[in-house]
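Asker: Everything below, folded, please.
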Amino acid sequence: MFTGLVETIGVLRRRSGGEVARALIEANLGPLSLGESISVNGACLTVDRIAPGGFECDMSSETLSRTTLGALQVGARVHLERATPLGARMGGHVVLGHVDGLGRVAERSRAGDAIRLRVSAPPELAAYLAAKGSIAVDGASLTLNAVSAAGAAEAWFEVMLVPHTIERTLLGELRPGTTVNLEVDVLARYVARQLEVASLASLRSRSSGDAREGDDERGNTGEHADHDERLLAKLRAGGFW
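Answerer: As a prediction, the model looks like this:
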């Protein structure tokens, strides 16, 4: 587990292989342990060999096809973060290092000393985007300032890069057209799953209730529907819907 607070910038010094690639990443992360997890641009990778001034890791075909790491060229700089130890401060948000999809920078503008970015997101991630919620962009924890409306033809979100973020990460170098790794907030993912399961349960209950003769006009079906509506109202009020 990570927090989305980039520790340092590493450099891809070597890569080899085909469907499974092996990478040598130069990094100043202090003493490393074999088998530990490191977030590389938001993708969780395992230290397979400790090298002088860095580490080696393998990137599976899944990682190469679903993240920006597949197109990473030797010499490219990357965000690095070691796994968060239990009891440490959670300065960002819960980040698993499991990339959910690729986004594309659509707009970039200055806002005083900060930079505003609008990022297009895959439509299947729209349900997990909520204003004032969190998202990891290339492994960096950011707050969603604005999101596309529910049901919009295209999904997008806006984030603000403050001077500290610009100085400590590579996000300030992003330009329109650049592809980035996205990981949605795991809490939003579970909320969406709970809603899906509750909705299916309600439909099944309603169907079985309609099939039973002599049921009360409301019966269990009405109770489930009222519960669902109350839950949805609370989630909408909290910005999750």
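
Asker: C-alpha from now on. contacts and neighbour counts both.
Answerer: OK.

Asker: any residues touching the helix or strand hosting residue 63, and which ones?
Answerer: Assessed by DSSP states H and E, residue 63 sits inside helix 61-66. Among residues not part of helix 61-66, those counted as contacts by C-alpha atoms under 8 Å, 6 or more residues apart in numbering are 19, 20, 21, 43, 69, 70, 71, 99, 101, 102.

Asker: I'd like the structure of this one too, to check against the first:
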Amino acid sequence: MFTGIVQGTATLVSVADKENFRTFEMALPPELCEGLETGASVAHNGACLTVTAIEGSHVWVDLMRETLRLTNLGAVAVGDRINIERAARFGDEIGGHAMSGHVVCMAELVELEEAPNNRRLWFEVPAAYGRFLFDKGYIGVDGISLTIGEVRQDDGRAPRFCVNLIPETLARTTLGDRKPGDNVNIEIDPQTQAIVETVERVMASRG
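Answerer: This is a model prediction of the structure:
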């Protein structure tokens, strides 16, 4: 389990590509390597990956076909930064919301609004996920637990939502580097998804 509180960023040092498969070598900040062992789960831009090897502060993970299809990790290049969160432990403070590290889709950054000391980002998601978006609801964006500021679901357009970012989020994560046209990984709040799908099933059963 993860909390959506990004602990830092890691730099992609090298990539080994095979057919429908990638291996990343990441340079992690030293504090994120303490106690890390092979087999551990680490969220990379919100996608849960398994550590396969460790040498000092360099860590290796493998990405399979489904991960490459659903996430933006297939497009990152050597030198890029990636949001990192170690798996939560019992007793840890949960400052965000419970997240599984299972990315459901990507969203495109379509609009960026600058204001003093903060920034508003508008994202467009595939139509199938619009029903899980609610004003003031939780959402995971590149592994970051965020509160949805507003949702727009106009006729004929893909659903959009915005998030408002404080300087700390911009400094600690990669969202400060995002530009219109970039894709981010999306994890829908699992409680919201469960409620919506349960209501849909009940309504369908009643005709």
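
Asker: In contact with the residue minimising distance to the centre of structure 1, which residues?
Answerer: The geometric centre of structure 1, computed from its C-alpha atoms, lies nearest to residue 183 (C-alpha atoms, centre = their mean), at 1.1 Å. Under the criterion of C-alpha under 8 Å, 6+ apart, the neighbours of residue 183 of structure 1 are 42, 95, 97, 98, 99, 100, 101, 135, 136, 137, 139.

Asker: thinking again about what came up before, equivalent range in structure 2 for the helix holding residue 63 of structure 1?
Answerer: Per the alignment by TM-score structural alignment, helix 61-66 of structure 1 matches residues 65-70 in structure 2.

Asker: how far apart are that stretch and its match in structure 1?
Answerer: Overlaying structure 1 shows stretch 65-70 of structure 2 at a mean distance of 0.8 Å from the equivalent residues (mean C-alpha distance after the TM-score superposition for structure 1).

Asker: What are the buried residues along the lengthiest helix in structure 2?
Answerer: Ranked by residue count and defined by DSSP state H, the top helix of structure 2 is helix 190-205. Neighbour-count burial for helix 190-205 of structure 2, counted by 16 or more other C-alpha atoms under 10 Å, picks out 190, 192.

Asker: thinking again about what came up before, corresponding residues in structure 2 for the next helix-or-strand element following the helix holding residue 63 of structure 1?
Answerer: Moving toward the C-terminus from helix 61-66 of structure 1, the next helix or strand (DSSP H and E) is strand 77-82. Residues 81-86 of structure 2 are where strand 77-82 of structure 1 aligns, taking TM-score structural alignment as the criterion.

Asker: what's next to the matching stretch, contact-wise?
Answerer: Residues outside stretch 81-86 of structure 2 that contact it (C-alpha under 8 Å, 6+ apart): 2, 4-12, 32, 41-46, 142-143, 173-174.

Asker: quick one: the helix holding residue 63 of structure 1 to chain centroid distance?
Answerer: Counting by C-alpha atoms, centre = their mean, to the nearest Å, helix 61-66 of structure 1 is centred 16 Å from the centre of its parent chain.

Asker: Next: stretch 159-168 of structure 2.
Answerer: With C-alpha atoms, centre = their mean, you get 13 Å for stretch 159-168 of structure 2.

Asker: Which stretch of structure 1 lines up against that stretch?
Answerer: The alignment of stretch 159-168 of structure 2 onto structure 1 (TM-score structural alignment) covers residues 155-164.

Asker: Ok, stretch 107-118 of structure 2 next?
Answerer: Residues 103-114 of structure 1 are matched to stretch 107-118 of structure 2 when aligned by TM-score structural alignment.

Asker: hmm, who's touching that stretch?
Answerer: Contacts with stretch 103-114 of structure 1, where a contact means C-alpha under 8 Å, 6+ apart, come from 115-122, 160-163, 174-182.

Asker: mind running it again at 7 Å?
Answerer: Contacts to stretch 103-114 of structure 1, defined as C-alpha atoms under 7 Å, 6 or more residues apart in numbering, come from residues 115-122, 160-163, 175-182.
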